[in-house]
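Asks: Sequence and computational prediction follow.
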Amino acid sequence: MKDKLRSQGWFGKTGKDGFIYRAWMKNQGIPDYEFRGKPVIGICNTWSELTPCNAHFRELAESVKRGISEAGGFPVEFPVMSLGETLIKPTAMLYRNLASMDVEESIRANPVDGVVLLCGCDKTTPSLVMGAASVNIPTLVVSGGPMLTGKFQGRDISTSDVWRFNDAVRAGEMTQEDLTVAEACMCRSRGHCAVMGTASTMACMVESLGLSLPGNAAIPAADSRRKVLAQMSGVRIVEMVKENLRMSDILTREAFENAIITNAAIGGSTNFIIHLLAIAGRMGVPLELQDFDKLSRNVPFIVNLQPSGKYFMEDLYYAGGLPPVMKELDGHLHGGCMTVNGRTIKENYDTTETYNREVIATVDKPFNPLSGVAILRGNLCENGAVIKPSAASPHLLKHTGKAVVFEDIEDYKNRIDDPALPLDENSVLVLKNVGPIGYPGMPEVGNMAMPKKILAKGIHDMVRISDGRMSGTGFGTVILHASPEAALGGNFAVIQNGDMISLDVANRSLTLEVSDEELTRRKKAWKPIHKKYDRGYVSLYQKHVQQAHLGADMDYLVGGSGSEVTRDSH
């Protein structure tokens, strides 16, 4: 194995070159035998105090290191750009592709034989997986885990309640003082969001893909068993290097289908779609937006978690975690897919049990027969749009109403609470220019806050459409990722106030009731209003980012680079 280790291209050299590589590493107090044929395992760490979800990763990395050393490996921890969804502006999604480049080049340029990815907050998981997929060496993911369920005024709360609290304050039903108290009650432990938001969805995604050890997705961050899983992952990555079990052996088309089916059953975040498409693009696995609808359509919603259901990630863990969920889906899944522990996905879930049927239902008696995701088509979104039926209001899943159009986010903020705004509960709110290019990064503003005068009627949902995204903790009859986005001047760009829009989720249609001739006339007169950036990464992003239906990756990052160093000068 020694001769095959990638790291020996650095540490196995004799003469001046080997001397330089080893000598500088030895200033950290590392003995010589560590460099003599041990598998070098990189721990790719997104720890940052600006990423609160990942703030416990220094400690988690120590558990991974113990496992690597125990198995005869040489652990080396390295940082990469960390994306904290809660703080970073304008949106962490703008920097997902940049972070993936950091990961890819950090792995490819350094003497590592395998890598453990430490990720938790929303974009840290897809960015790390995308970057590692492009290099394609043995890789294993360890998620940070969800925080403990919040407790406020005698009831359970979570990040999904942010939207409810906001509406309650605006409607005069909750005081600012109570809101301040709720802040500390909601985020009371280490970890990422406690619901099936994007972070939890990403943890379920990597487990259903086979990239993590079984049980990874649901163990709470504060639970000591999270550290145990991290240590076991350190042991296993050394074995994976010896077996040369790479990402391409795991991330097959069938594995991607398993992830899509699982996501539908758990009511996962709509952001799952955009991230999985990007990962598939890096692996060279053909995957299209329509695949998500085709594979999800007959999959019932069986995991009763907020925002689509009642419970929390902590409850999912106590009910058995993700493996018994996948066991319920056995008839839908490709059981023979290989996973990082060297066993098939079916072998991993086959002997597991469900301990709480209030949390994990059966396929025969689901909590909701509607799948977690639906892909809409029509002249309003020629390349597709996304809706999460399980989080929508049933009476709005077939609806026709007049468009109330906001040209950009500033227009929305300035007018949404104007008493003179011409709308009622049957109107359809349309927000433009918040797509990948139009509002660089495609922020999570699609679940627009309701107008005050509608809230005053006691109504808390309307049909809302945008070319942006929505937080995985959000809910409502919200249509997202309309493609092509308004910044490109397609049909979505020329919707006008008063246009009739028809939604029919059962038939997967989203129609702008305007003639082709009129749309053509409008498009000829259309002029872009989005800001164009002329320097740095954002300029590069606007010029090269793909549309949402392709995963919003950079066009020049699709595919892989391989593990060979760009040019070895030594």
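Replies: Nice, I can see it. Keep in mind it's a predicted model, so treat the numbers as computed, not measured.
Asks: Only C-alpha atoms from now on, for both contacts and neighbour counts.
Replies: Noted.
Asks: Does Pro214 touch Asp350 like I think?
Replies: No: the criterion here is C-alpha atoms under 8 Å, and Pro214 misses it with Asp350 at 11.4 Å.
Asks: those strands in the stretch 151-300 of the chain, which residues are they?
Replies: 155-157 (DSSP state E, counting those that start in this stretch).
Asks: quick one, helices of the stretch 401-550 of the chain?
Replies: Applying DSSP state H, counting those that start in this stretch to the stretch 401-550 of the chain gives helices spanning 409-415, 452-455, 516-525, 536-544.
Asks: ok, Pro214 and Asp350, which is more surrounded?
Replies: More crowded of Pro214 and Asp350, by other C-alpha atoms under 10 Å: Pro214, with 20 against 16.
Asks: gap between that one and Ala230?
Replies: 12 Å (C-alpha to C-alpha, to the nearest Å).
Asks: Put this next to the first one:
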Amino acid sequence: MAQELNKYSKVVTQDPTQPAAQAMLHAIGLSDEDLKKPLIGIASTGFEGNPCNMHLNDLAVEVKKGVSAVDWVGLIFNTIGVSDGISMGTDGMRYSLPSRDIIADSMETVVNAQAYDALIAVTGCDKNMPGALIAMGRLDRPSIIIYGGTIAPGCYKGEALDVVSAFEALGKKQANTISEEDFKGVVANACPGPGACGGMYTANTMASAIEALGLCLPYGSSNPAQSSQKKEECYQAGKAMKDLIKNDLTPRKIVTRASFENAIALVTVLGGSTNAVLHLLAVAHAFDIPLTLEDFAEISSKTPYLADLKPSGKYLMEDLHKAGGIPGVMKLMLEKGLLNGDCMTVTGKTIAENLADLPELNSSQDIIHPIEKPLKSSGHLRILKGNLAPEGAVAKITGKEGEIFEGAARVYDGEFAANDGIAKGEIQAGDVVVIRYEGPKGGPGMPEMLKPTSAIMGKGLGKSVALITDGRFSGGTHGFVVGHISPEAFTGGPLALVENGDIIRIDAIENSISLKVSGEELDKRKQKLTPRAAKHHSGTLYKYVKLVSSASLGCITDQ
């Protein structure tokens, strides 16, 4: 049996011509009996510099205990992380999306190079999870993802807070609607300890998508970071790996086209981050499953938006967990025909089988609206196309801001210029803020625009100003916003041709985004357009610019 279960590790542990490898494994404390057992790689994205990740190394130890409980060998290794919240609004944010590929590459590298039989990834912040998913799709060895869990809400003067509260407090400060004392009070109390950002931002969005994909244990996406349930989940994941290896149940046998449709539907119901579009496209590519922007458009058009969760709503993931968690939401979706229950999961059971014995959402909860009374009858994720975005763009339109916006362009070449303009009061009601040269190649790294969108909200302009960009948005962004405009300005996309005062129309009903300038005029502007020089000539971002695809394809780097 051991030879069957350790089909990868036996190359180094059982081959008599590999004595040096075996000697080194003895050096780390493994016995001859241990070398006959499967070796489970436990990848932790833990590091001290970020609340999302600060506790993950401890959770990895709990996972290892679960692996040891089935008398197998768990070996912890680490990879990197980038804190979006800390790097936001700085040049450091340009490293955030590229870190997804570094994480994927490093997990793939260690598991293959060390001949591990399986992978359990312990992840926290936004790019950790899609990075781990990409690695799992490439490796196709038995795998489970552990999400580090959501942070507890902060509190100041009786108001529940999260990290976006701190960003929006800056806008209030600039608008002189908050005192210096209260500004500092919000900043000091917004994030009380370990865990990822508490609303339905990118971390919780991707964790939920992973549960819908079937690659974590039930409640894995909603168990809070500091809960006893999260600790127990880690232990049980180690034990669950035993059945995965015995049955050779690998990610590609679990994740199908229908699994991705489930993930998109769940993200839509929850009002999740636009980053889910970017990441799920890249993950599908790693699994060799066709997925396009049109698929998001189709699923969003027939899926209601139900969750009153931040940033557009008022509740946090911890509140949803208490009300029944993501399994409760999935059970509702299954009953209403919005979820395919036949999809397999890491438990060895289908989604329907997992949900059968789990409780429904609490009858008294008001976080998830009834399907008959949705917040919006169709999804908030809108895929827009038009002469400004021939390859597509991704909008997050909840309906609270309206569904059509037309206004004059206020153009900024880069986020920093936009931030300065907003702070100086250059933005007026009715404007369409254009932030360009922030795409995958132009940024480079397609940074998130949470700082300018939060400043706009903080100034009270959230319902009267739109913002469009070839960059992307944090899951914490809300308002009338359109990102991922493709092709990007840096590669000569139409966004590079926009001038101050041009009229832009965004229509989330017709799913269009158009620049009301004649084709003849645009041709004249294009002839005068001077190509931009790359900002980096060496290092990680230089390599990223050379490899990265359009956002419309998910910013993949191995096409």
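Replies: Yep, it's here. Everything numeric in this text was worked out from a predicted model, so none of it was measured.
Asks: quick one: TM-score?
Replies: The TM-score (TM-score structural alignment, normalised by the length of structure 2) is 0.94; 548 aligned residues with a C-alpha RMSD of 1.9 Å.
Asks: Common neighbours of Pro214 and Ala230 of structure 1, please.
Replies: With contacts taken as C-alpha atoms under 8 Å, 6 or more residues apart in numbering, Pro214 of structure 1 and Ala230 have no neighbour in common.
Asks: ok so, going back, okay, the helices of the stretch 401-550 of structure 1 in a markdown table with mean neighbour count next?
Replies: Converted to a markdown table, the helices of the stretch 401-550 of structure 1 look like this (neighbours: other C-alpha atoms under 10 Å):
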| stretch | mean neighbour count |
| --- | --- |
| helix 409-415 | 13 |
| helix 452-455 | 18 |
| helix 516-525 | 13 |
| helix 536-544 | 16 |
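Asks: among the ones you listed, which is nearest Ala92 of structure 1?
Replies: Using C-alpha to C-alpha as the measure, helix 536-544 is the one of the helices of the stretch 401-550 of structure 1 that comes nearest Ala92 of structure 1, at 12.5 Å.
Asks: residue boundaries of the helices in the stretch 1-150 of structure 2?
Replies: 2-5, 10-13, 19-27, 56-69, 84-87, 96-113, 128-139.
Asks: Output these in a markdown table, with mean neighbour count appended to each entry.
Replies: Shown next, in a markdown table, are the helices of the stretch 1-150 of structure 2 (neighbours: other C-alpha under 10 Å):
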| stretch | mean neighbour count |
| --- | --- |
| helix 2-5 | 14 |
| helix 10-13 | 20 |
| helix 19-27 | 14 |
| helix 56-69 | 22 |
| helix 84-87 | 18 |
| helix 96-113 | 21 |
| helix 128-139 | 26 |
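Asks: Those: which one's closest to Lys528 of structure 2?
Replies: helix 96-113 (31.6 Å).
Asks: Residues contacting that closest one, please?
Replies: 41, 43, 79-84, 117-119, 127-128, 130-136, 138-139, 445-447, 541, 544, 557.
Asks: now do 7 Å
Replies: 41, 43, 79-82, 84, 127-128, 130-132, 134-135, 139, 445-446, 544 (C-alpha atoms under 7 Å, 6 or more residues apart in numbering).
Asks: what's the neighbour count on the closest residue to Leu423 of structure 1 other than its chain neighbours?
Replies: Using C-alpha to C-alpha, 6 or more residues apart in numbering and skipping residues adjacent in sequence, the residue nearest Leu423 of structure 1 is Val404, 6.9 Å away. Residues lying near Val404 of structure 1 (other C-alpha under 10 Å) number 23.
Asks: so what corresponds to Val404 of structure 1 in structure 2?
Replies: Matched by TM-score structural alignment, Val404 of structure 1 corresponds to Arg410 in structure 2.
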